[in-house]
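**Q** got a sequence here, can you model it:
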Amino acid sequence: MLGTTKHPQALGTGAQASWPEIWQTLAPMWQDVLSGKAIGLNDFKLTIERHGYPEDVYFNISYSPLRDDSAKVAGILVTYSETTDRVRTERRLNAARDQLRSIFMQMPAAIAILRGSEMRFEFANAAYQSLVAKSEDELIGRKRTDVFPDSPERINSQFSHVYRTGDRLVTSEHSFTRDWNNDGHASERSLNLIFEPYRDADGIIVGVIIFAFDVTEHVEARRKAQEAEARTRFVHEELREVGRQKDEFLATLAHELRNPLAPLRNAAHALGQSELSPTALAWCRDVITRQVKHMALLLDDLLDVSRINTGRIELKRETVRLDAAVNAAVETVAPLISKKQHALQVSLPREAIELDADPLRLAQVFTNLLTNAVKYTDPGGRIELKAEVDGEGLKVSLRDNGIGVAPEALPNLFRMFSQIPSAIDRTEGGLGIGLALSKGLVALHGGSLSAHSEGPGCGTTFELHLPASVIKLPASPEHPPASANEASRTQRRVLVVDDNRDAADSLAMLLDIEGHDVTVAYGPEEALSLAPSLMPEVAFLDIGMPTMNGYELARRIRQETWGASMFLVAATGWGTEDDRRKAASAGFDRHLTKPVNPSEVLALLSERTSPEIRTAARAARA
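**A** As a prediction, the model looks like this:
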């Protein structure tokens, strides 16, 4: 203890002379001992010089008074035990322990140490405290089951297993549902867990170390990615299905168009013959009329579906009797029913049911459903149409004993261009849009249309529901407007303007046969040069013409004195609601979509060109 610089020189000298560097520390203590007090110190630090330089050293020290025969304190018994190496080692260990604790506290993984069979928390780093929303005071020293009384039994058994066996356990994406934030709201989190045995210096298991990694965001991101992948696959499948349906539709459309084109070509060829009997001429007329009507219906169906899908179709609601709409559809389909020798049974309520609906569209729905049943029922089949009214509204069911529909095909039955495989080869044909169109029209009325079938060969039932708000109390009858045949056939001066010579000449021929004074112009400039001298009452203008379209021509006509009161009719292949608005804005009184219906043209000339109507049209434009 004295070292090389003080031993043996210190022997026989006073303590102050031997320890001058620590005498200020020793003197007070020794004075207390000389007064009879014993002193004991552990790991007491002194800075001494014993090898020629000052150094910090530590001692366990005992100072005891020594008494003579008279019991008087005559000296001090000094016992020193140097503990410098142990203190320094312990301090290094403590520093290392503090550093290790700091590292564990900063680690992103949630870490906790639980000691003993009761699994009491001995350590929990910041990530663990944050994960469980518990402070260090709420965790350290407490049993795990007291801190988490709702802990799943599987987790409890895993802690017990690791503590009992020393096995290391790893669980991935374990789902926990609990109140993680102590805010009264339970939520789900996914954790990866590692259970590690906690051993002492002798290798004895004294607890369990738990490592927890919150992978909720990862699991959620993967779930979203899987959902996105599934959606992408679905979209790709949908696109493939749409592509297949498109190809099938184009093939069907070509087939449906070729069917009327063939008789039209034959009728046109027959008309080219030098001599035709009245019977042959009537045949040609009937063929052309029938096939053009068929092609117009195909085109109308396509346009109607497009308008419904883009929200541009508008219902023209009025009071319509249910039996009238059903009878109109039955009359339309009657030839097909007769041809296939079907038995049709119609059951309607005894009382007259009046609906607030679009009569044309409602009859169109019934016609489509009846036509569908007729087409896909083998000859001699049974078709039943039944309507009834209850508190929820009107229910119409149409049942047939036809080819039926497979369960997997039912969801696609109302999709555009959808045709069930067993129906594709049927000679009746069709574009596969009738049911899609019908469903859209029913939806516009606030109703629904569904289909049911037990499978192939078991027939099909369609159910149409209209809400109670559509049903009206019987209204007093109104006088119907006069038909085209009842109206006067006043001769009109008419100007037809169309750069398509066949279209212009055929319309002019129709009007000429009806006794009207018709002039044809094959372009806008020609029309503007002819009109001032002709002073036509009515002009049919094509829209898509070169150099000047029909809208601009109408504006030019309206700017002239002779054109201010002229009744202008747009005759065009463009038939959307937006096209109708454009026509009205340009000054047109009416808009007809090609191919125009001859009856509508003649009725327009008979009924829509009176001075009163022209005055109203001008007021509306203004």
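
**Q** rest of the way, CA atoms for contacts and neighbours
**A** Fine.

**Q** A strand includes Thr519, no?
**A** Yes. Assessed by DSSP: H, G, I helix; E, B strand; the rest coil, Thr519 belongs to a strand.

**Q** and it, how many neighbours?
**A** Each residue near Thr519 was counted by other Cα atoms under 10 Å, and the total is 20.

**Q** who's in contact with it?
**A** By Cα atoms under 8 Å, 6 or more residues apart in numbering, Thr519 lies in contact with Val494, Leu495, Val496, Ala508.

**Q** and which of those residues is nearest to Leu444?
**A** Of all the contacts of Thr519, the one with the least separation from Leu444 (Cα to Cα) is Val496, at 36.9 Å.

**Q** secondary structure class for the closest one?
**A** Secondary structure of Val496, reduced to three states by three-state DSSP: strand.

**Q** strands of the stretch 501-622 of the chain, residue ranges please.
**A** Secondary structure of the stretch 501-622 of the chain (DSSP state E, counting those that start in this stretch): strands located at 517-521, 538-541, 567-572, 590-593.

**Q** can you lay out the ones you listed as TSV showing distance to Lys472?
**A** Shown next, in TSV, are these (distance: least, Cα to Cα, whole Å):
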stretch	distance to Lys472
strand 517-521	46
strand 538-541	40
strand 567-572	36
strand 590-593	31
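
**Q** indicate which one of the ones you listed is closest to Arg223.
**A** Judged by Cα to Cα, the one of the strands of the stretch 501-622 of the chain that comes nearest to Arg223 is strand 590-593, at 51.7 Å.

**Q** what does that closest one contact?
**A** By Cα under 8 Å, 6+ apart, the list of residues contacting strand 590-593 reads Leu568, Val569, Ala570, Ala571, Thr572, Gly573, Trp574, Gly575, Arg580, Ala583, Ala584.

**Q** to compare with the earlier structure, here is another sequence to fold:
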Amino acid sequence: MKPSPTHRCTEAPQAGGPCTPGGEYQALFDATDEGFCIIRMLFDAEGQPADGVFLRANPSFEHQSGLRDVIGRHMSALPLAGDEEHWLQVFGTVARSGQSIHMSDRSEPLGRWFDVHAFRIGEPGQALVAVRFSDITHRRRIEERLGSVRRTKTVGVLFWGEGFRLVEVNDGFQEMSGYARAEAVGLTWQQLTPPEFHAVSRSAVQQVMKHGETAPYEKQYIRKDGSRWWGLFAARRVGDEVVEFVLDVTERKRAEEALRQADRHKDEFLATLAHELRNPLAPIRNGLQILRLTLPREAEAPLRTVGMMDRQLDHLVRLVDDLLDIARIGAGKVRIERQVVSLRDVLARSVEATQAAIDARRHRLDVELPPQECHVEGDLDRLAQVFSNLLSNAAKYTPPGGRIRLEFEAQPGEALVGVSDTGIGIPKEQQERVFELFSQVSDHRRHAEGGLGIGLSLVHSLVKLHGGSVSVESAGPGQGSRFCVRLPRVAAPGQAAGGGVEAPRAGGACRILIADDNADAAETLAMLFAAGGHEVATACDGVEAIARVKEFQPEIAFLDIGMPVMGGLEAARQIRGLPAGDRVRLVALTGWGQPADRERTREAGFDLHLVKPLTLEALQDALAQMRSARKGGP
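**A** Next up is the predicted model:
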């Protein structure tokens, strides 16, 4: 317990004298946590220090020194057991020379270490010495236990005292921070921490004061020169002080950031690659559709060739879509449009999308569905993509004439969908890796058309986004495989009012403008529309498209977004600003299909957003929608 603040000088000094703190300093004198006292030194006839008398001491004196009731007592009368000779010499030197002394020393009788600052006050003849000191026993014990850690440069050690000010640092911290010991002592944690990391540091301070230690944290520190470095730190309270240990992890953080940057570049590259690949795919798709429409039915070999090319183009389009989806998932840009959907509808779409590939390899597909309905919450298109990928994978890695089985089981709380095959199987040691990006089973490349190793990774990511899981089972090479997808079940939705109305097909001729800087894409699309009896005009950029709208007055305009000179977005805005611009139905043609991309085209004034390459069915549906809207529009 600290002594009460009622100490007084044993002498009766003059008001404001050297042993009496002034009124404005009295509160500071009494409130400071450091021990403080004033001693009058006594010298013998030869001028050597013989004793000292305590004239004043603050309330913290007893707490810091362990000595009681010292006012008016001589140093020789205190229980110092000979240690007083040492302090007499120290304080006597200060009183005679007037030079202050700052030192750390140990009092053997008291069993304590002290940080001592002694300085002369008053006139030289008064021999008055003021002593400010604090008990640093805990810190010295820690330092003794640390031993060589004090000198190590791989671990920084910081000793925090009252008010979380530094009272000591080791060589490691000096090396990391650029501060010399004398410069670091007295700094606060706020001075060493950037403002954006104050919350982390404050949390650590609160944690160590409440629990005695902190969990490891990472934050930045400020060097003496103002630069920053990353540290992994933890702290523990020891006695009246807090000891912090910190590792310099700047290089690791730089390496992690470099990896993240490389990963971002990879995602950007994949997204750009997929987008750019869609541009040449569009005229190829259009050309095949033109051939299919114009070849005579008796041209069996050319029609078979067109069919083969169309199937391979479908495969290439799926690869491009998978590339783009993986890039979007990696960048966190995939959105799941959640609604309650029938699992039967999902699987029906998946079978429809893959039936041609299954038939081409003469596989037998068995579909076994339970009699009761089963509903899940999710994106119908994305879920259909999951099972299409699994069915395509089964068809690819099953020798011609094999069997593929699609089944699902409605269990309480979840639905299980299984896709099994009689294919080449997966070695047990490689089954855990099949869902990793760009991972391929080593023996699969020579058995199938191959791929990029992203299909199953995409399945895993999409199923996870739906709150489900996917697993694989295989007895080994030649034993086939079975993939099992688990999805949370939900209650069936209420019966929707009314029935769906199918969009009308295009009928009758209309004026159509096609603007695309890819001349092949524009020409082949124009040929497709011309084959349907429509009047078509083309443009190679946004500026020419605006001029064509004024001259040609199209009813429907298909505008590519990424044209030179002026892109499709700006062209759409200017077309909408023309006197008759509202009468034109605008369709965006682009390789980008994310919700944000669709929002940009909508804001620019487009009525419809189409993603390249387009199938003939997609073109017909788009034309039907735009004709229907034109009839009901302005």
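
**Q** TM-score for this pair?
**A** Superposed pair, TM-score by TM-score structural alignment, normalised by the length of structure 1: 0.56. Supporting alignment: 438 aligned residues with a Cα RMSD of 5.4 Å.

**Q** and the contacts of strand 590-593 of structure 1, which of them are buried?
**A** Among these, those scoring as buried are Leu568, Val569, Ala570, Ala571, Thr572, Trp574, Gly575, Arg580, Ala583, Ala584 (criterion: 16 or more other Cα atoms under 10 Å).

**Q** who's in contact with the counterpart of the first one in structure 2?
**A** Matched to structure 2 by TM-score structural alignment, Leu568 of structure 1 sits across from Leu586. Remark: with contacts taken as Cα under 8 Å, 6+ apart, Leu586 of structure 2 is in contact with Ile556, Ala557, Phe558, Leu559, Ala572, Gly605, Phe606, Asp607, Leu608.

**Q** got a list of what the third one touches?
**A** The one in question is Phe558 of structure 2. The contact partners of Phe558 of structure 2, by Cα under 8 Å, 6+ apart, come to Ile512, Leu513, Ile514, Ala515, Leu586, Val587, Ala588, Leu589.

**Q** what do you get for the fourth one?
**A** For Leu559 of structure 2, the contacting residues are Ile514, Ala515, Asp516, Gly568, Leu586, Val587, Ala588, Leu589, by Cα under 8 Å, 6+ apart.

**Q** of those, which is the nearest to Leu295 of structure 2?
**A** Within the contacts of Leu559 of structure 2, proximity to Leu295 of structure 2 (Cα to Cα) peaks at Ile514, which comes in at 24.6 Å.

**Q** map that closest one onto structure 1.
**A** That one, Ile514 of structure 2, aligns with Val496 by TM-score structural alignment.

**Q** count the neighbours of that match for me.
**A** For Val496 of structure 1, using other Cα under 10 Å, the count is 26.

**Q** one more: the one 4 residues further on?
**A** Counted by other Cα under 10 Å, the residues lying close to Asn500 of structure 1 total 13.

**Q** so it makes contact with Ala521?
**A** No. Taking contacts as Cα atoms under 8 Å, Asn500 of structure 1 lies outside contact range of Ala521: 10.2 Å.

**Q** grab the most central residue of structure 1 for me.
**A** Arg231 (10.0 Å; Cα atoms, centre = their mean).

**Q** which SSE is it in?
**A** Using DSSP states H and E, Arg231 of structure 1 sits in helix 216-271.

**Q** how much does the following helix or strand past that helix stray from structure 2?
**A** The first helix or strand that comes after helix 216-271 of structure 1 along the chain, using DSSP H and E, is helix 278-309. Following the fit onto structure 2, the mean deviation recorded for helix 278-309 of structure 1 is 2.9 Å by mean Cα distance after the TM-score superposition for structure 1.

**Q** and the strands in the stretch 51-200 of structure 1?
**A** If DSSP E, counting those that start in this stretch is used as the criterion, the strands of the stretch 51-200 of structure 1 fall at 54-67, 73-82, 110-115, 120-124, 169-178, 187-199.

**Q** what does the stretch 351-500 of structure 2 give?
**A** 364-368, 375-378, 403-411, 414-421, 469-473, 481-490.

**Q** which elements pack onto the shortest one?
**A** Packed against strand 375-378 of structure 2 by the contact rule (3 or more Cα pairs under 8 Å, 6 or more residues apart in numbering; DSSP states H and E) you find strand 339-342, strand 481-490.

**Q** brilliant, that's me finished.
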